[in-house]
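> predicted structure and sequence below. I'll ask about it afterward.
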Amino acid sequence: MSSGRRARRLKNEINMVPFIDVMLVLLIIFMVSAPLLPTGVVDLPSVGQARQTPQQVIELVVESEGAVRIRVNQRDVETTTMENMVAQVQALQAQSPGGAEGSPVIISARKDLRYDTVMQVMDRLNRAGVPRVGLSVRPTGG
């Protein structure tokens, strides 16, 4: 009763040929289309030149959690608390030759001080509406 038919065995292996064909087609498409794509231009901020240097620069040196030393044109004026700092900065800006807009405020801090304290100083100045507040940076030697 052998009818000449053989029982078909299933193959338990993955046929990789169609997968390789699809990958090669995709590779060719990406190789052809990649040079045609426009490159993205990122506008990075640059350091601009000021029209004129300010006549008065107020520097706030954060000494500790509650003490701030106020310096005007690199000369120490006084040491104050965080609560009185904003009023004194506004008074110094009002006395400056350019008015409140003329004197920038720069915040400096010790390296070992928590950054949260610096952020509190910036927040107090921002809430009081003090314009032109920046952070002091020290250039790294290369």
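Perfect, thanks for sending it.

> from here on, just use CA atoms for contacts and neighbour counts.
Fine.

> name the SS class of the most centrally placed residue in the chain, please.
Most central in the chain under C-alpha atoms, centre = their mean is Pro45, positioned 11.0 Å from the mean C-alpha point. Here Pro45 is coil, with the state taken from DSSP: H, G, I helix; E, B strand; the rest coil.

> this is the comparison structure:
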Amino acid sequence: MKGMGMMPEQRRKPMSEINVVPYIDVMLVLLIIFMVTAPMMTQGVKVDLPETTSDPIQAEKNVESVIVSVDANGAYYVEVGDEGSDPMSLADVRERITKILSQRSSSEILVRGDEYVDYGTVVRLMAELQGAGASSIGLITESPREEK
């Protein structure tokens, strides 16, 4: 008696399916790596530029705006509420904004640049404001005048 008490041998059929689970794991790891590294690859100053045809933004209540102005000569001024300042250097602006943000972190930082000031001057100012801890910087513009 052949095979008595033993299980008969079964032949395995070849699998015709591909196991995709390891590929999914690799793709998820790559996705996480790209999600972490993508923000590090962008450089520059984050700015939400207003459109000239948009409606004015309503100021939040209980939030005092800090306005940093740059005149046509490249001089900087810091205005907190109704209090203005004398012309100051870029380092003094950063120090003053750092002090203001340490006292009240909910302040809005707005930049008012003269139409004829050099673009690089405004960009350096915004970089210093970001370095001082300003997370959101707005630009003040005027609506275009209608010519008759």
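Yep, that arrived. Predicted model only: the values in this text are computed from it and were never measured.

> TM-score of the superposed pair?
TM-score of the superposed chains, computed with TM-score structural alignment, normalised by the length of structure 1, equals 0.55; 93 aligned residues with a C-alpha RMSD of 2.6 Å.

> in contact with the residue nearest to the centre of structure 1, which residues are there?
When the contact criterion is C-alpha atoms under 8 Å, 6 or more residues apart in numbering, Pro45 of structure 1 has no partners at all.

> with Ser108 of structure 1 instead?
Glu59, Leu60, Val61, Val62, Leu135, Ser136, Val137.

> please pick the buried ones from those.
Buried subset of those (neighbour count, 16 or more other C-alpha atoms under 10 Å): Glu59, Leu60, Val61, Val62.

> aligned to the last one, what sits in structure 2?
This points to Val62 of structure 1. Aligning on TM-score structural alignment places Val62 of structure 1 opposite Val70 in structure 2.

> contacting residues for its match?
Tyr76, Tyr77, Val111, Arg112, Gly113, Asp114, Val117, Val122.

> what is the neighbour count of the nearest residue to Ala67 of structure 1 once chain neighbours are set aside?
Nearest residue to Ala67 of structure 1, sequence neighbours excluded (C-alpha to C-alpha, 6 or more residues apart in numbering): Thr81, at 4.8 Å. Applying other C-alpha atoms under 10 Å, we find 14 residues neighbouring Thr81 of structure 1.

> what about the strands in structure 2?
Using DSSP state E, the strands of structure 2 run over residues 65-70, 76-80, 108-113, 137-139.

> what would the ones you listed look like in JSON lines with distance to Thr98 of structure 2?
Below are the strands of structure 2 laid out as JSON lines (distance: least, C-alpha to C-alpha, whole Å):
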{"stretch": "strand 65-70", "distance to Thr98 of structure 2": "12"}
{"stretch": "strand 76-80", "distance to Thr98 of structure 2": "12"}
{"stretch": "strand 108-113", "distance to Thr98 of structure 2": "11"}
{"stretch": "strand 137-139", "distance to Thr98 of structure 2": "14"}
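
> select, out of those strands, the one closest to Ile32 of structure 2.
In terms of C-alpha to C-alpha, the element of the strands of structure 2 nearest to Ile32 of structure 2 is strand 137-139, at 29.6 Å.

> so what does that closest one touch, helix or strand wise?
Strand 137-139 of structure 2 sits against strand 108-113, helix 119-131, with contacts defined as 3 or more C-alpha pairs under 8 Å, 6 or more residues apart in numbering; DSSP states H and E.

> recalculate using a threshold of 6 Å.
strand 108-113 (3 or more C-alpha pairs under 6 Å, 6 or more residues apart in numbering; DSSP states H and E).

> how much does the strand it packs on stray from structure 1?
Compared with structure 1 after fitting, strand 108-113 of structure 2 has a mean deviation of 0.8 Å; criterion: mean C-alpha distance after the TM-score superposition for structure 1.

> gap between that strand and the chain center?
Distance, stretch centre to chain centre, for strand 108-113 of structure 2: 16 Å (C-alpha atoms, centre = their mean, to the nearest Å).

> helices of structure 2, start to end?
21-41, 90-103, 119-131 (DSSP state H).

> Provide the aligned range in structure 2 for the top helix by length along structure 1.
In structure 1, assigned by DSSP H, the helix with the most residues is helix 17-33. On structure 2, no counterpart of helix 17-33 of structure 1 exists by TM-score structural alignment.

> that'll do, ta.
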